[in-house]
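Peer 1: Attaching a predicted model along with its sequence, questions to come.
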Amino acid sequence: MARKDLQLVLLLLLGIYDASANREAECIEVGYARSAGSILHQGFDATKEELLQKWAHEDAEGVPTFSGLTQVLKNVTRTGELLESTSKTILGMIRKTRVGKRCPEDWLLKGLEKHVIPLMNIDKTLSEDLGLVMSFRCMVGSPYPNVDGTCVNQESPDLGAIGSKFLRLQPAAAGKDGFSLRESVSGEKTLPSARAVANLLRKHLKRPPVTGIFGEWGHFIQRDSFSIPESPWVEGTDCCATPDVEDCAPIYLAEDDPDHSTIQCLSFKRSAKAQAILGHRETLSLVSTYLDATPVYGPTNEVAFSRKTGYFGYLKAPEKEEEATDGDKKCAAPENLEGCFQLAEGDDWLESLRLLFVLEHNRIVDALAEINPHFDDSLLYNEARRITIAEYNHITFNEYLPVLMGEELVKKHSLNPGAEGPAAGYIKEVNPGILSSFSVASYRNPSMHTEWRAKWGPTEILESSHYNAVREDPYQDLLAMDIQRGRDQGLVGYLTWRRFCDNTHSYNTWEDLEKNLSGDLVKDLKELYQNEIDDLDPLVALLEKPDEEDGGIVGKTFTCLMADQFARLKTGNRLFWEHDSSMLTVEQRDFIKTSTLAKLLCRNTLVHAVPANSFLPPSDTNPLVTCAEIPEDDISAWKDTSLIEKMKEVKAAKEGEEKAKEEDKEKTSKKEEL
C-alpha cells in the first residue's frame, strides 16, 4: 500500500473513532440527564415491591441458602440485586424516549452511574432495615488486628474488612446491556473461549528461574487477600447443563481440545452482586484485604476460635511422630514442602505453607511463654499471631517482591523495608482494598499453577470461593476461570492496561505489541482474537517480557498494577510492622528484620540446607546455607515485665494495707488496756 493511501486510511479510522467517542459522550449525558428526578423514583418503586416479595419467598423456602455469607453480606448481595434491577428498569424507561433509543444501554448506564446514588439516598428506611448502616466498636489503640479486618483503620473501620468492594483503576467494560460479561468491541464477532485463551497462554508460558515455593507464596497471598463469592442465585446449579440461567457463564472446550474426551465444559458461575450505587455490577471479598495470614488464622472470629487449641496460645497442629532421623524423610524444600514435616501416619494435614506458618506460630508461642510465664492463652496467641504476620509481611516485601517485580522497582515505590518518605509510612486516607485488576489478573505470575488435576492429590490453592464451582471436578483450569472472571467483572482489555502503565510508546497495532510480547505469541493472538486487537484479555500481560532494567519475572503492565496494590497493602495498613502506629518497639522491629524464608524453613521443617534467598535456586550469588549457620532467634525484645511489676505493686499495696490494719489493731488494743 502506498504511503499516501496508508495515511488516508489512518485518518479515516481516526475520524470514525472520534465520531464514536463523541456519540458515546453524548449518550452518557443523555443517561445522566434522563435518569434524574421522577424517573429515578418511578424505576425504584417499580422494582422494590417485586423484589421484597421475592426475598420473603426465598427466606420462607430457605433457597438459596446464601452459604458462606453472613446476614450482613446476604443483605449486601440483595442490595446489589435491587440496585441492578432498578438500573435496568430506569434504562428501559430511558430507551423508550426519542433520544434514549439511539443509545446503547451501557453508555446510558455510565450516565446513570455519574449520579453516585446509594440505596440510602433512595430509601433510607429500607437501607436501615437491611443493616447497611453499620457501627463498629473498636478497641482504640489495640496493636492486634481483628481477623475480619475491621478497625485496622480506626477512622474508617470497614476499610479492608470482610465485605470490602473491589476497587477499579479503569471504568467497567461490560456487555452492551451494561451488566453482562465483557464482549468483543466488534458487534459482529465474539470473544474467543476463555479455555482457548488459557491454552494459548499455557503454550507460550515459560517457568521463570525461581523455586517451587515462590509460586506457592503467590497462591498464599491470593487466598489471604481476596476470595470472590459466586452468585447465590445459581447455588447448586450446574451451569453446563443450564447455560441460559442468569449468572451462569459456562466455559466450553472445543472438540480439538486435548481434554475434550473427558470434560466438555467448565461450570462457571458469575460473582455475587454487591454494587453500592445504581450502575454497573460490582462484587465483594469474603476475606479481609490485609496481608494478615487469613489462610492460617481464618477470616472470621468463629473460624479463628475453631483453629485454636484453647490453651497456652497454640493453634491446632498435627501430632508429631517420633523424632525423625536422617534418612527417614527427604525434605524437598524450597522446591516444595513434600517430606518436610513430622506427620503421623494417616494425618490429613497437607504439607503446605499454611502448616509451615501454623508451626511457626506455635514455635513463637513456646519462646514467648519461656520469657513471659505470666502470659495467658489470649496474650500468647495474640502476640504470636502479631509476630507471625509481621514475619510473613517482611518476607513478602523483602524477598518475594524483589524477585517478582525487580529490586529497583520495589525501591522506586518505597515498598522495600527501611524505605523513607511519606509513601513508606501509614496514611489513613489510603484505601487498602484489592484492585479488580489484581484479583483476576496481575496477582498471577508465571511460576503459579494454571491448572490442577485430581490425580495430583489434594491442594489448598482452590480454597477461595471463586473456584467453588469446579473444586470437586477431576480437572480445574484455573487460568480459564480467571480469564472468564475478568470478563465477568468487566475488566478492560489488555491494551488499555498497557497504555495505562506505559505512555512511552503507542500501542495501536499488532506490530506494536512485539515491543513486549514475542512475535510467535502475537501471531497466535491475532489469529485467535480474529484480528481484533482491542479484544485481548488482560491476562495476556502474563507473557510480557520482563524489563531488563527493572529485573523481575513479569513485564511492565503487571509490575505497574502490583506496585499500586502492594503500596495500598503497606501504606493503608495501620498495623504494618514498620509503621510507628504498629506499636512495635525499635528492638522488636529489629527482630522482625531478621526474618527470612530460609530461617522459616529451617526452624519448622526437616530441611538441612537451603539457598540464602529460598525463592531462588542456589547459585554463586545465592549459596546454600546450612540451617546450623542461621543464628538462633533472640526474642528477648518481647520480654514483658509490666504485668509482674504491676502484680508486685498490688502485692506491696495489699501488704501495706494489712500492715496498717495490724498497726491500727495494736493502737486500739493499747488504748483499751489503758
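Peer 2: Perfect, I can see it now.
Peer 1: contacts, neighbours, all on C-alpha from now
Peer 2: OK.
Peer 1: What number of neighbouring residues does Gln476 come out with?
Peer 2: By other C-alpha atoms under 10 Å, the residues close to Gln476 number 20.
Peer 1: for Ile221, same thing?
Peer 2: Considering only other C-alpha under 10 Å, Ile221 is surrounded by 19 other residues.
Peer 1: who touches it in this structure?
Peer 2: Leu291 (C-alpha atoms under 8 Å, 6 or more residues apart in numbering).
Peer 1: which residues in the stretch 51-200 of the chain form helices?
Peer 2: Here the stretch 51-200 of the chain has its helices, by DSSP state H, counting those that start in this stretch, at 71-95, 105-113, 119-122, 124-129, 194-204.
Peer 1: deepest of the ones you listed, which one?
Peer 2: Comparing the helices of the stretch 51-200 of the chain by mean neighbour count (mean count of other C-alpha atoms under 10 Å), helix 105-113 comes out on top with a mean of 25.
Peer 1: what's it packed up against?
Peer 2: helix 3-34, helix 71-95 (3 or more C-alpha pairs under 8 Å, 6 or more residues apart in numbering; DSSP states H and E).
Peer 1: Could you dump those helices into a markdown table and include distance to Arg498?
Peer 2: Converted to a markdown table, the helices and strands packed on helix 105-113 look like this (distance: least, C-alpha to C-alpha, whole Å):
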| stretch | distance to Arg498 |
| --- | --- |
| helix 3-34 | 19 |
| helix 71-95 | 30 |
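Peer 1: ok so, going back, now the helices of the stretch 51-200 of the chain in TSV, with distance to Leu517?
Peer 2: Listed next are the helices of the stretch 51-200 of the chain as TSV, based on distance: least, C-alpha to C-alpha, whole Å:
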stretch	distance to Leu517
helix 71-95	39
helix 105-113	32
helix 119-122	45
helix 124-129	49
helix 194-204	10
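Peer 1: and here's the other structure:
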Amino acid sequence: MGQKGMRVLTLVAFLVAVTPLRARDPSLRWKPKQNDRLHVIAAARKLGTSALLRSVEKAKQQVNDAYERAQESLREKLRTNKVTPADLMMLFKQPVGQTLEVVKAADYLHTAYDLLKEKLRSASTEDFNITDVLSRVQLQTIYRATGCERQEMRTVVCDEQSPYRTITGECNNRRIITLGSSNRPYARWLLQEYEDGVSLPRGWTETKRYNGFPLPSVRLVSNEIVRYPNQIRLQQQPQQPPPIQPITDDSSRSVFFMQWGQFIDHDMDFGPSVTPLCGSECAKTPSCFPIKLPPNDPKLEQGCCIPFTRLAPACNGGYAIRNQIDALTPFIDASQVYASEVDWALQLRNLSNDLGLLAVNNRTTDRGLALLPFGTPKGFPDNCHLSNPAKNVGCFNAGDNRVNEMPGLIALQTLFMREHNRLATELKRMNPQWNGTVLYQEARKIVGAEIQIITFNEHLPLLLGNTFSRNSQRAPNRYRGYNESVDPRIASVFTIAFRFGHTSVRPSVFRLDAQYRVMNESRLEDEFLATWRIVQSGIDPVLRGLMARPAKLLKQNQIAVDAIRNDLFRVLVKVGLDLLSLNMQRGRDIGLSGYNAWRQFAGLSQPKNEAELAAVLRNPSLAKKFIELYGTPDNIDLWIGGVAEPLVTNGRVGPLLASIIGKQFQNIRDGDRFWWENPGVFTPAQRKALTQVSLPRIICDNTNIREVPRFIFRANQYPRDFVNCNTIPRLSLFPWKAKCESSGLVPADLPHTCALIRRKTKTAQWRRSHSGLQRTLF
C-alpha cells in the first residue's frame, strides 16, 4: 500500500476532544484551606522522578499480584466445580486480549495515585485530589511509566481508500481517527458524581447524606419495589421446585423483542471489570463495592452482602476522576459476530481456504446446519461445562464473551454466523474472481447493514413508540447523513438505561416444534451457560419460542422476575445474584447522577416531593415507597426511576429512558461514516436491495424453519400470524455482481482480477475457435 491515500495521526486531537469534564468544572476542583494546600503541594513537589517511579512499580506489583491471585482462584474453582454466581459474573466481565493491556495500564495509574496520596496524607489535615497537587511534569512521568501514554497515544495508520470499516472502529472519523474505536473511555453526558469527587461511588459511606438523606441499599430497593408482591421468599434447597413465577404477558411484543435488545447491546458496549475477585464479605476495597443485605433478607443465610466488582477504570487522559472503558466499538457493526480486536477476529475466521467464511463447529452440527465453533477467546476460561458436568459440553466462540449466557443469545449469534457464510458463498458464486479477504469484508459489510436496518426499522419503533416518530429535532429515525462532528461513543448512562430489557425477561424458556407446539419449558435459571441444550436440540426450537411467545409486560408492580432477581447465574449453587440490584449498584459505581438530574437533561420535569413524583409516576403508593426509601426524588437511582415510569405511547420504556436511548442511537447512526444509508457506502442499487432486509427472511435462509411471522417483534399466534417463507422477500445480491468495466467495488483488488479474467476469457475463446483445427491435425 503506497503513501497516497494514507494518513498517520496520533491521539492528540482525540485527547483534546475528550478532556475530562471535571478539569473544566471549577466546582469539582479540590478546595482545602490555604495552609493545607501549600503544605501538601510543597510535599508533593519534593517527590522526584525516582520516587514517582517507585510508586508506579509498586502499583504494578500490587495489580499484577491481585490479577494472578484472581486467575489462580478462578482456575481452581473451575477445576473443582466450586464456582459461585459472583465468580461467573466476574468471568463474563473479564478483560481479554488488548482490553486486558488497556485495563492494566489504567489500573496501574489509579493504584499509583492512591499510593502517592497515602504518602502525602500526613501533609494535609483535609482530603485532597492527588492530581491537583502534582506538577504537569510529575503527572506526565506517572502517565508514561504506567503504560497509559502508550495505550492512548498509539499511532494509527488509516487507508482512506478502503471501502470497509476496521475491526477496531479506528479510522471511522477521519478528523479524530480513534473516535468510536474499541477500548476507549465512555462518553459522559453529565459530570461524574462520586462521593469524594474522584472515584468513590455514592453510597460508599453509609452515614453520608445526599440532599439531606442517606442512600438506601440497592437490595432494599429491589426488595421493596422490584419484587412481586408476596414473592420475597427464597427457597435454598426445595424438595420440589416452586411453580414458575406468574407474569403478565405483553399482548403486543414477542420474546424476540427482548432478545434482540440484548443482541444489539452486545454489539455496542462491554465494560470489563477490574481483575480481583470480590467475596460475599462486606469489606469495601478499591475494587469491591459490596451490596449490603437489609435485615430479614432471605439471602442473609449466604452472607451479609452480595459481591460486587467495580468496572475497570480508564486512563482517561491522566486525570484522577474515574471513568470506565468500552471494550467494543459503539457502532452497529456486528462486532458481536466479528469481534472488536484484530487477533480475535482472525481467530473467528476459517483461514483454511480462501472463501471468506467464518469458522464453524467441526465436531457437531444442527441437523446438518453449522453451529458456532467450540472455544473461547485467548485468556478466557471455558466455564460452560458447569451447567451440566455429565454432558461436559464446552462454550461456543463468537465475537463477544457473553455469547453463552442464554439460549436466545446463542441462537442469534449462530444465526448471523450462518448468514455471513451464506452471503460469502453466494458472493463467491457470483464473483469467482474475489479472494477470501474481499468475500469476508463484503459479507461482513452486508451483515452489519442488516442489523442496522432491523434495529432502526423493526425494533426501535416498537421500543420508543411515538417519541421515535414524532417530528422533532431529536427524533432518531430522521437520517440527515453522516456528520463527523457527532460523537458516536456510548455514554455511561446508556449502559444503565438500556438494561430496561431485564424487565421484559420471562421466567422460563420455551422450545417449540415445527408446528409450534411446546417441546419443553425450562426454568430460566436452568438455562445459564447451557450450551449442551443447543447441541442437543439445535437453535430452531429456541427461535420458534422467541417468535411465538409473548414477552413479559413491564408493570409497576411486576418489574422483574425472581429468576434474575434472586437466581441469576444459579448454576452450581442454589442461590444466585440479584441482577436488578447490580444494575443500580453499577450506576453508583460509574458515577451516574440521580433521577432528577437526568430528567432535567432530558428536558423533563423534576419532581421535588412525593406529590409531584406521584404525578410523574401516576401512582401515589409507588411514589410513597420511593420517598420512604430515598427521602427525595433527587436521590433515586436512574435505573429504578426510569423503569418505574409509565410507558410512552406505543413504546416499552418511559419518557426518561426513551430520551436517553433515542439520543444514543441517533449519535451512533449519525456519527458512523459507514452507516448503510450514507452515500458511497453502498451503491444506489445495493441500498435499494437492502430495503428488503428482514429478520424473518434471515431466519428462513439459515434454519429449517419454514413458517415465520411477518412482524417478528410483535406478539404473534400460530398459525394466525405466520406465513410461509416463500412469501417473505429475499435480499437480492445481484447488485453485488462485479462488472470489470464499471464496478467500483474493492478498488484495490479489481484491476488485477479483471485483467486475469480478460486473459482467461481470451484463452478460452482461442481454444474454442481452434478446436476444429486441432481435431483435423490430430
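Peer 2: That came in fine, so what should we check first? The structure presented is a predicted model; accordingly, all values stated were derived computationally and were not measured.
Peer 1: Superpose the two chains and report the TM-score.
Peer 2: The TM-score (TM-score structural alignment, normalised by the length of structure 1) is 0.75; 583 aligned residues with a C-alpha RMSD of 4.1 Å.
Peer 1: Out of the helices of the stretch 51-200 of structure 1, flag the one nearest Asp664 of structure 1.
Peer 2: helix 71-95 (61.6 Å; C-alpha to C-alpha).
Peer 1: and that closest one, what other elements does it pack with?
Peer 2: Against helix 71-95 of structure 1 (3+ C-alpha pairs under 8 Å, 6+ apart) you get helix 3-34, helix 38-61, helix 105-113.
Peer 1: Out of those helices, which one sits most buried?
Peer 2: Using mean count of other C-alpha under 10 Å, helix 105-113 ranks as the most buried of the helices and strands packed on helix 71-95 of structure 1, with a mean of 25.
Peer 1: of all the helices and strands packed on helix 105-113 of structure 1, which lies closest to Gly425 of structure 1?
Peer 2: helix 71-95 (31.9 Å).
Peer 1: so that closest one versus helix 3-34, what angle?
Peer 2: 110 degrees (axes from the mean of the first three to the mean of the last three C-alpha atoms, to 10 degrees).
Peer 1: what does helix 71-95 of structure 1 contact?
Peer 2: Contacts of helix 71-95 of structure 1 (C-alpha under 8 Å, 6+ apart): 31, 34-35, 39-40, 43-44, 46-48, 51, 66, 100-103, 105, 108-109, 112, 119, 130-132, 163, 272-281.
Peer 1: related to what we said a few turns ago, out of the helices of the stretch 51-200 of structure 1, flag the one nearest Gly433 of structure 1.
Peer 2: Going by C-alpha to C-alpha, the one of the helices of the stretch 51-200 of structure 1 nearest Gly433 of structure 1 is helix 71-95, 16.8 Å.
Peer 1: Now tabulate the helices and strands packed on helix 71-95 of structure 1 in JSON lines and tack on distance to Lys316 of structure 1.
Peer 2: Formatted as JSON lines, the helices and strands packed on helix 71-95 of structure 1 follow (distance: least, C-alpha to C-alpha, whole Å):
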{"stretch": "helix 3-34", "distance to Lys316 of structure 1": "55"}
{"stretch": "helix 38-61", "distance to Lys316 of structure 1": "36"}
{"stretch": "helix 105-113", "distance to Lys316 of structure 1": "48"}
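Peer 1: of all those, which lies closest to Glu255 of structure 1?
Peer 2: That would be helix 105-113 among the helices and strands packed on helix 71-95 of structure 1, by C-alpha to C-alpha, at 33.9 Å.
Peer 1: any idea how far the closest residue to Val653 of structure 2 other than its chain neighbours is from Gly465 of structure 2?
Peer 2: Sequence neighbours aside, Leu647 is the residue nearest to Val653 of structure 2 in space, at 4.9 Å (criterion: C-alpha to C-alpha, 6 or more residues apart in numbering). For Leu647 of structure 2, the distance to Gly465 of structure 2 equals 9 Å [C-alpha to C-alpha, to the nearest Å].
Peer 1: between the two, which one's more packed in?
Peer 2: Leu647 (22 against 19).
Peer 1: The more buried one -> structure 1?
Peer 2: Using TM-score structural alignment, the partner of Leu647 of structure 2 in structure 1 is Pro546.
Peer 1: does that match count as helix, strand or coil?
Peer 2: Per DSSP: H, G, I helix; E, B strand; the rest coil, the secondary structure class of Pro546 of structure 1 is coil.
Peer 1: before we move on, back to that, residues in contact with both of Leu647 and Gly465 of structure 2, list them for me.
Peer 2: Counting by C-alpha under 8 Å, 6+ apart, no residue touches both Leu647 of structure 2 and Gly465.
Peer 1: quick one: the aligned partner of Tyr400 of structure 1 in structure 2 from Thr155 of structure 2, how far?
Peer 2: Aligning on TM-score structural alignment places Tyr400 of structure 1 opposite His459 in structure 2. As judged by C-alpha to C-alpha, His459 of structure 2 and Thr155 of structure 2 stand 38 Å apart.
Peer 1: Tell me which of those two has more neighbours.
Peer 2: His459 (19 against 13).
Peer 1: quick check, that one in a helix?
Peer 2: Yes - remark: His459 of structure 2 belongs to a helix, assigned using three-state DSSP.
Peer 1: give me the number of residues near Glu72 of structure 2?
Peer 2: Glu72 of structure 2 - counted by other C-alpha under 10 Å - has 12 other residues nearby.
Peer 1: Which residues lie in contact with Asp292 of structure 1 in this structure?
Peer 2: 147, 224, 389.
Peer 1: what's the spacing between the aligned residue in structure 1 for Val693 of structure 2 and Met481 of structure 1?
Peer 2: Residue pairing (TM-score structural alignment): Val693 of structure 2 is matched to Ser595 of structure 1. Per C-alpha to C-alpha, Ser595 of structure 1 is found 35 Å from Met481 of structure 1.
Peer 1: On the three-state scheme, the closest residue to Val403 of structure 1 other than its chain neighbours is what?
Peer 2: For Val403 of structure 1, ignoring the flanking residues on the chain, the nearest one in space by C-alpha to C-alpha, 6+ apart is Gly552 at 5.2 Å. State at Gly552 of structure 1, reduced to three classes by three-state DSSP: coil.
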